[in-house]
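Undergrad: structure for this input, please:
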Amino acid sequence: MSDIMTEKIDFLPGTTTKYPQKLLNLAVTIWFIVTTIGQWAFGIYIIAFYGASTASGELERWNEVLPHGYVKGDWKGNLIVGTHVLLAAILVVGGPLQLLASLRRSAPRIHRWLGRVYVSTAVIVATGGFIMVWTRGAVGDTVQHVSISIQTVYIIIFAWLAWRCARAGQFEKHRKWAMRLFMVVSGVWFFRVGLMCWLVINGGPAGFDQRTFSGPFLTALAVLVYALPVSLLLLELYFYARKAIKPVEITAIALLIFMVAVLMAIGVFGAIAGMWLPRIG
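TA: Model (predicted):
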């Protein structure tokens, strides 16, 4: 966003939208910093936990996090799970880098090649996740399973549109579809951060059963993260605010993005302290 997701916004001297747009740039910059810290922390956790357990041959440790993640004798299923999880590290590390306009300008070849890897990996990981949900006995209820399956459709469609627009030289459209792709690819991360934010604010589980990992809160969270992504709504509001001329609209959207960034920061802190660090410590 601003120099992160798109080009910087230029202002005419004396325009009434100058300061609201600066506020918007500040809000999305904070959002991006929080997201980058959170996603890279998640990537370090993936590599440290799954990579180390895989390298040491202790594949059964996957089941500490993923129920039925490792099934003895099922080498095909285990390969799908392992590939899905370890490739996810590429997405959470490479995703924020792809949003940097400065990287796109200074190192376009790196941006293009990383983009190709990101798009291909996103499709592979999403497909692997779909297979895992319906063949490995994933936790949660049917609504959660259907919601994350819908996310797979989003990822495949957005990846194709981002690639097609880039091939056609329609770079403004490409950037928008790439941003939408980033939002839906980050769904699993958003779910974890949202859950940890909820736990921190409530001081523990509320609105769901820890044993079955189901309940009204988790069902609603899955729908709003995967099936009807709030992240996409926030992104479309940002697109609108960049071109809006009413200061009150721009300011309202900037404050909304800032509020979301604060909630995400709480969730990221909770995830690092309560979920990721303890498993790699």
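
Undergrad: for the rest of this, base every contact and every neighbour count on C-alpha atoms.
TA: Fine.

Undergrad: burial count for Ile124?
TA: By other C-alpha atoms under 10 Å, 19 other residues sit near Ile124.

Undergrad: go ahead and name everything in contact with stretch 156-163.
TA: The contact list for stretch 156-163, computed with C-alpha atoms under 8 Å, 6 or more residues apart in numbering, reads 119, 122-123, 126, 173-178, 180-181.

Undergrad: here's the other one to compare against:
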Amino acid sequence: MYFYRMSDISVPSPRSIKALKIAASAWYTPVLIGQWIFVAYILYAYGGPLIAGNPAGMNAHLSDAYVQSRTFGNVAVAAHLALAVIIHFFGPLQLVPAVRAKFPAFHRWSGRAFVVTVIIVVATGAYMLVARGIGAWTLRAGFAFQGFLILWFAWQTVRYARQRKFTVHMRWATRLFLAASAVWFFRVLIMIWFVLTGGIGIDQSNGTGWFIDAMSVLQFLPVVLYEVYWRIKVGPSSRVRFAFAIFLWFAALATTVGVGLTTLGMWFPVLG
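TA: Purely as a prediction, here's the structure:
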């Protein structure tokens, strides 16, 4: 029989738990705000031309967004963009504890709308990849993998919600949100890279290059970091939690800068 002293048992420090929670919220705040700015951009760049009766005006922001006589393709693009508004507006709210606690009915129904929407967006996005030939094969492979992750995470999210295992449900819902936001993270990281390096590894004439190839994988970095975060959160080491909290504060600063740069350099350059 073995006997252990209390000093031999690693007890999580309440301070480290709180520090990690605050740091995670600090990182998530610019993500939420940035996603809503992206929604405003979609409405401005694509909704504006449609309302004005000039659908071809969307091509200024997305090559071949509107192609005359290709009705099905145009509808697919329009649906993809319209549903993206739902994803990036309601999606971030799913992970806000105060919203879940104070507005449970809104959380349930907006969550269902989010899941249905991301599934439809995967389908329309798959059509756009095949019919429109977007980017190099590496970029298309990255988007295809994103679609696979979204479908897998959506299934698990719904599965555990139906089983009322809400802690596990929220872990899968977080994975789903991050996977569905991969293209958003792609834009933010691209803009940071442009500012730091002037766009090394990117051929601006056709949107290809070794950095774009790398981004096909790096756009999933938030999903990977979430897996690390979760294991540290439930782990026994207070020191590791403090260290990761510091990392999250740096990530929050980088994300804030990235959102600002993307807003002024890509989405609303007129504001710069």
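
Undergrad: reformat the contacts of stretch 156-163 of the first structure as a markdown table; add secondary structure and neighbour count.
TA: A markdown table is the format used below for the contacts of stretch 156-163 of the first structure (DSSP: H, G, I helix; E, B strand; the rest coil; neighbours: other C-alpha atoms under 10 Å):
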| residue | secondary structure | neighbour count |
| --- | --- | --- |
| Val119 | helix | 23 |
| Ala122 | helix | 26 |
| Val123 | helix | 20 |
| Ala126 | helix | 22 |
| Lys173 | helix | 16 |
| His174 | helix | 21 |
| Arg175 | helix | 19 |
| Lys176 | helix | 20 |
| Trp177 | helix | 22 |
| Ala178 | helix | 26 |
| Arg180 | helix | 22 |
| Leu181 | helix | 25 |
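
Undergrad: tell me the one among those nearest to Leu24 of the first structure.
TA: Lys176 (17.5 Å; C-alpha to C-alpha).

Undergrad: related to what we said a few turns ago, mind giving me CSV with the contacts of stretch 156-163 of the first structure and columns for distance to Trp134 of the first structure?
TA: Formatted as CSV, these follow (distance: C-alpha to C-alpha, whole Å):
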residue, distance to Trp134 of the first structure
Val119, 23
Ala122, 19
Val123, 17
Ala126, 13
Lys173, 34
His174, 32
Arg175, 32
Lys176, 31
Trp177, 28
Ala178, 28
Arg180, 25
Leu181, 23
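
Undergrad: farthest-separated two in the residues you listed?
TA: Across these (C-alpha to C-alpha), the longest gap, 22.7 Å, separates Ala126 and Lys173.

Undergrad: and for Trp27 of the second structure, the neighbour number?
TA: Residue crowding around Trp27 of the second structure was assessed by other C-alpha under 10 Å; the count is 21.

Undergrad: actually, Leu79 of the first structure.
TA: Neighbours of Leu79 of the first structure under the rule other C-alpha under 10 Å: 13.

Undergrad: and it? What does it align with in the second structure?
TA: The alignment partner of Leu79 of the first structure in the second structure, by TM-score structural alignment, is Val75.

Undergrad: mean shift between the helix or strand that contains that match and the first structure?
TA: Secondary structure assigned from DSSP states H and E places Val75 of the second structure in helix 71-90. Superposing on the first structure and averaging over aligned pairs (mean C-alpha distance after the TM-score superposition for the first structure), helix 71-90 of the second structure comes out at 0.6 Å.

Undergrad: need the residues that contact that helix.
TA: So helix 71-90 of the second structure is contacted by 35-36, 38-39, 42-43, 46, 65-67, 110-111, 113-114, 117-118, 120-121, 124-125, 127-128, 131, 180-181 (C-alpha under 8 Å, 6+ apart).

Undergrad: buried sites along it?
TA: 73-74, 76-90 (16 or more other C-alpha atoms under 10 Å).

Undergrad: ditto for stretch 269-279 of the first structure
TA: Here stretch 269-279 of the first structure shows 269-272, 275-277 as buried, counting by 16+ other C-alpha under 10 Å.

Undergrad: could you check how far the closest residue to Val34 of the first structure other than its chain neighbours is from Gly95 of the first structure?
TA: Among residues not flanking Val34 of the first structure along the chain, Ala265 sits closest, at 5.9 Å (C-alpha to C-alpha, 6 or more residues apart in numbering). For Ala265 of the first structure, the distance to Gly95 of the first structure equals 18 Å [C-alpha to C-alpha, to the nearest Å].

Undergrad: neighbour-wise, which of these two wins?
TA: Gly95 (25 against 22).

Undergrad: for that one, what are its contacts?
TA: Gly95 of the first structure touches 118, 182, counting by C-alpha under 8 Å, 6+ apart.

Undergrad: to which residue of the second structure is it aligned?
TA: Aligned counterpart of Gly95 of the first structure in the second structure: Gly91 (TM-score structural alignment).

Undergrad: and that match, how far from Val99 of the second structure?
TA: Counting by C-alpha to C-alpha, the gap from Gly91 of the second structure to Val99 of the second structure is 12 Å.

Undergrad: likewise for Ala76 of the second structure?
TA: According to C-alpha to C-alpha, Ala76 of the second structure and Val99 of the second structure sit 32 Å apart.

Undergrad: could you do Leu196 of the second structure as well?
TA: 37 Å.

Undergrad: what residue lies at the spatial centre of the second structure?
TA: Closest residue to the average C-alpha location of the second structure: Ser181 at 1.9 Å, with C-alpha atoms, centre = their mean.

Undergrad: what is the aligned counterpart of it in the first structure?
TA: Per TM-score structural alignment, Ser181 of the second structure is aligned with Ser186.

Undergrad: residue contacts, its match?
TA: Here Ser186 of the first structure is in contact with Val92 (C-alpha under 8 Å, 6+ apart).

Undergrad: let's go with 7 Å and repeat that
TA: Taking C-alpha atoms under 7 Å, 6 or more residues apart in numbering, we find Ser186 of the first structure in contact with no residue.
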